[in-house]
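1. Next comes the sequence, and after it the predicted model I'd like to discuss.
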Amino acid sequence: MMTDPSDISAPVVYDLVLRSRRTVLPDGERPAAVAVAGERIAVIGDYTEPIPARRTEDLRDLALLPGLVDTHVHVNEPGRTDWEGFASATRAAAAGGVTTLVDMPLNSLPPTVDTAALAAKREAAKGKTWIDTGFWGGAIPGNETELKALHEAGVFGFKCFTAPSGVPEFPPLDRAGLIRACTTTAALGTVLLVHAEHPDRLRDTDSAPGFDRFLATRPPEAETDAIRDVIDAAKATRARVHILHLSAAGALDQIERARRDGVRITAETCPHYLALTAEQVPDRATAYKCCPPVRGAANRDALWDGLARGRIDFVVSDHSPSPPELKTGDFATSWGGIASLQIGLPVVWTEARARGHGLTDLAAWMSRGPADFADLPRKGRIAAGADADLVAFDPDRAWTVHAADLLHRHPVTPYDGRALTGDVVATWLRGKRIDTEAAPRGRQLKRSPR
């Protein structure tokens, strides 16, 4: 019998209800039922509450997390799709519980430094993304006049380097260029993301088969000195700045002082800095190479302390893959980037749980934190009105990484053979479970207009 729509007493029938005894909400973990209407979360009820729905799934003791938001991913398409690509990257992301990513302006060809390049990027991504995807713009010498148009076209902010990027088409900014970029982004009301390494502190080496020689070429002072310059530029221009992939824990004190002085500065770190240590890197194992580098165990522990105390704002992958032939076995010449997009969640959880952290911390660091940073208020949280981006996660399953089983383009990762705890069982994007064997249904995102 048809229900009269004018009968306000008629019960609402939701499209989906997911129940979990371990639902991770913004205010903590508890048993709950999450009701979805269309693409959004409509109601959060008690775990045992009867809620009419067309489909109900009881996850029981599997945790229900908000979808991860990864704001630091190098998809590399167009131009270097043999390194990665939208189809392979977003498929791997979905399998790893990531429901939203923001793509970096390099190492694609052309880099996203003008609106024509952004249009090429969007065209390349069309119909290929299993998850929702946005784009950063790039700030390089000479493109200051392009930033406003990119901003108006919907990029989420701008990335720059203070030292060579590794690709010639994306050169670094000197101190004057950094000031100009800060001035422009402050006027636009957006954020400048900085790969902060000071070129005067970097050292060359002819060959570095051992990791210790490579590590000596990029000392912690390269980061701390560059971050000092970024802070000075932000003070002078009132810009909002963000430190990418913080590796050197010694920079945390100056970042904290800058915040107390009113500088709008945030910082991220990455799974590899929280899980790997310089002491454990074998000779010629260039899958471990990244810039700035993985440092010693004491530094790793200091980063964990900074994360726990809120001095580091969130954790993202800096997924920067390359073909195997660019990982030559020589740290001096190999590509500097780590592939981890699919396994960042269990990598961080394995280390976090061992340090007494819970799933609520994990969601704050890998879902809500990066969503808030990118001004994506409907992402990264299980709350009424948010997009129904959800992850069923088994926090207790122990397993071993086999690189050949991962979905990103090339089976190169320093986590090959590593024992982890925690496994993604299922991922929902805007209320529908992602099937990576089916057609992708991710959307392209734009910066929310202010």
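-> Sure thing, it's come through.

2. okay, CA-based contacts and neighbour counts for the rest of this
-> OK.

3. name the helices or strands packed onto the one helix or strand Glu268 maps to?
-> Element membership for Glu268, per DSSP states H and E: strand 264-269. Secondary-structure packing of strand 264-269 (3 or more CA pairs under 8 Å, 6 or more residues apart in numbering; DSSP states H and E): strand 240-243, helix 252-260, strand 314-315.

4. Reformat those as JSON lines; add distance to Pro26.
-> Below are the helices and strands packed on strand 264-269 laid out as JSON lines (distance: least, CA to CA, whole Å):
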{"stretch": "strand 240-243", "distance to Pro26": "24"}
{"stretch": "helix 252-260", "distance to Pro26": "24"}
{"stretch": "strand 314-315", "distance to Pro26": "15"}
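
5. just these: most buried one?
-> Compared across those, strand 314-315 shows the largest average neighbour count, a mean of 28 (mean count of other CA atoms under 10 Å).

6. which helices and strands sit right next to that one?
-> Under the contact definition 3+ CA pairs under 8 Å, 6+ apart, strand 314-315 sits against strand 264-269, helix 369-373.

7. Could you pull out the helices in the stretch 351-450 of the chain for me?
-> 359-363, 369-373 (DSSP state H, counting those that start in this stretch).

8. okay if I get the ones you listed as a markdown table plus distance to Lys379?
-> Shown next, in a markdown table, are the helices of the stretch 351-450 of the chain (distance: least, CA to CA, whole Å):
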| stretch | distance to Lys379 |
| --- | --- |
| helix 359-363 | 12 |
| helix 369-373 | 6 |
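
9. next, the one to line up against it:
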Amino acid sequence: MSHADDLVIRAARVVLPEGERAAAVVVRDGVVTAVLAVDAEIDAAEEVVLGPDEVLLPGLVDAHVHVNEPGRSEWEGFASATRAAAAGGVTTIVDMPLNSIPPTTDVAALEVKRASAAPSAFVDVGFWGGAVPGNVDALAPLHEAGVFGFKCFLLSSGVPEFPPLDAAQLELALTEVARFDGLVIVHAEDAHVIGAAPDATGTHYTDFLASRPRRAEDLAIGQVIEAARRTGCRVHVLHLSSADALPLIAAARADGVRLSVETCPHYLCLTAEDVPDGATQYKCCPPIREAGNREALWAGLAEGLIDTIVSDHSPSTIDLKCLDTGDFGAAWGGISSLQLGLPVVWTQARQRGLTLSDVVRWMSAGPAAQTGLTDRGAIAVGRRADFCVLAPEATFVVDAAALQHRNAVTPYSGQRLHGVVRSTWLAGARVSLDGPPRGRLVTRPVRSSR
């Protein structure tokens, strides 16, 4: 059954698709070839025995990461982002089509992105394409080139080179993407509602929260649902923050609308009530909302209405966060959390009686299924040997300066979190943050358009 060039990892706790148990996981050529009893006799070239406080998880798949290289690599680049991913137990990231220059809105720009990523990726990297006004003819070629789907905004993205779609342009994009059964992922906030809301300028978080009301998110999600219903396109709601939209989501799914939904660690951990005045490191769009809303999002996860948890790692240089003035209106909106997603979510999940199997479903198996990366996301025979070794009861205090992110700013600074990532394994080999980079570029399996 085994060969002398196998790796075997033995652990008293292994999170498998059917649940958690002791096991010996056998790896050959970067793929899991057997999951056996923990004390099974195996002739292996290398044997690793995890400590009694450690759990073997599948590597996480983070399908919402803004790397920003090329063009804004001082915000974040592939080397720093993928080091941060590996340090946090993430073995695959999917890069958003903005805020790089050029944005990934045609095949030429995709090739620029790939050339930037290939020599410096410490974990596997895939790419989303972008749907912007005027590029509908570029969507099928991008799909054929292997992007996992197409991101669009329904209001200003914050960068001029990635403009939003109006209602007619959204319908056109969904109609085109439905033709080849692709996926459209949507930043769903309504521009008109936000345009009529109070101005965000100032240091009070309550004023910023009022400038991005739940109604803007709820109305936009309703519009996306109806457009998906008309066109038959698969759609995905990005970074859900408003739990008020959950009944809309449930009804749409009951009607057969092809809809999936994600949320993020910051919406599941942080609360509006706890954001200090001027603490612009907490600014993101849509915003962190009240504690009651946070608990409703956790309920949505438990009920299966929310499918995945992803970071929406959206970094910037420190000066763009306006920490000196504390002006929420002027600060860049984005949370840096790629390295911290697993401990943030696990810290909150364990307080609610949830398990590591739940966390793996939301942060590994779910994003792998959403993106079609069916070769990963679980510890099972035939899957890639991408692993995270976690000490779930160990704790640490977040030090922003010690993270692998390029810019040392995060709202989690100073928090004590449960869950220390002891090591990360990519295709059966331990990832070294000192290099050389071993990550691959990954694509959606290419099919011909209908």
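-> Noted; the coordinates are in hand. Since we're looking at a predicted model, the values are computed, not measured.

10. TM-score of the superposed pair?
-> Laid over one another, the chains give 0.97 as their TM-score (TM-score structural alignment, normalised by the length of structure 1), with 441 aligned residues with a CA RMSD of 0.9 Å.

11. got the contact list for the aligned partner of Ser73 of structure 2 in structure 1?
-> Counting by TM-score structural alignment, Ser73 of structure 2 lines up with Thr81 in structure 1. Contacts for Thr81 of structure 1 (CA atoms under 8 Å, 6 or more residues apart in numbering) come out as 75, 108.

12. same deal with the one 5 residues further on?
-> By CA under 8 Å, 6+ apart, Phe86 of structure 1 lies in contact with 75, 77, 124-125, 128-129.

13. just Ile185 of structure 2 next, same as before
-> 149-152, 235-238.

14. Looking for the alignment partner of Ala23 of structure 2 in structure 1.
-> Counting by TM-score structural alignment, Ala23 of structure 2 corresponds to Ala32 in structure 1.

15. swap in Ala34 of structure 2?
-> That one, Ala34 of structure 2, aligns with Val43 by TM-score structural alignment.

16. contacting residues for that match?
-> 34-36, 383-384.

17. Sort out which of those are buried, if you could.
-> Among the contacts of Val43 of structure 1, those buried by neighbour count (16 or more other CA atoms under 10 Å) are 34-36, 383-384.

18. Including distance to Arg22 of structure 1, could those go into TSV?
-> Shown next, in TSV, are those (distance: CA to CA, whole Å):
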residue	distance to Arg22 of structure 1
Val34	12
Ala35	15
Val36	18
Ala383	15
Ala384	18
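
19. Give the single residue among those positioned nearest to Leu25 of structure 1.
-> Using CA to CA, Ala383 comes nearest to Leu25 of structure 1 of these, at 7.2 Å.

20. re the thing from before, what range does the strand holding Glu268 of structure 1 cover in structure 2?
-> Mapping strand 264-269 of structure 1 onto structure 2 (TM-score structural alignment) gives residues 258-263.

21. tell me which element the equivalent of Ile221 of structure 2 over in structure 1 is part of?
-> In structure 1, Ile221 of structure 2 lines up with Ile227, judged by TM-score structural alignment. Assigned by DSSP H and E, Ile227 of structure 1 belongs to helix 220-237.

22. how much does that helix stray from structure 2?
-> Its matched residues in structure 2 lie on average 0.4 Å from helix 220-237 of structure 1 after superposition (mean CA distance after the TM-score superposition for structure 1).

23. chain center to that helix: distance?
-> Centroid displacement of helix 220-237 of structure 1 relative to its chain, using CA atoms, centre = their mean, to the nearest Å, is 23 Å.

24. by contact count, what packs against it?
-> Packed against helix 220-237 of structure 1 by the contact rule (3+ CA pairs under 8 Å, 6+ apart) you find helix 175-188, strand 240-243, helix 252-260.

25. State the span of structure 2 onto which the second one is aligned.
-> Aligned by TM-score structural alignment, strand 240-243 of structure 1 falls on residues 234-237 of structure 2.

26. Provide the aligned range in structure 2 for stretch 112-127 of structure 1.
-> The aligned range for stretch 112-127 of structure 1 in structure 2 is 104-119, by TM-score structural alignment.

27. Off-centre distance for the matching stretch?
-> So, by CA atoms, centre = their mean, the centroid of stretch 104-119 of structure 2 is 20 Å from its chain's centroid.

28. likewise stretch 424-443 of structure 1?
-> Using CA atoms, centre = their mean, the offset of stretch 424-443 of structure 1 from its chain centre is 18 Å.

29. hmm, who's touching the helix or strand encompassing Ala115 of structure 2?
-> Per DSSP H and E, Ala115 of structure 2 falls inside helix 107-117. Outside helix 107-117 of structure 2, the residues that touch it by CA under 8 Å, 6+ apart are 69-70, 78-79, 102-104, 125, 127, 129, 138, 141-142, 145, 441.
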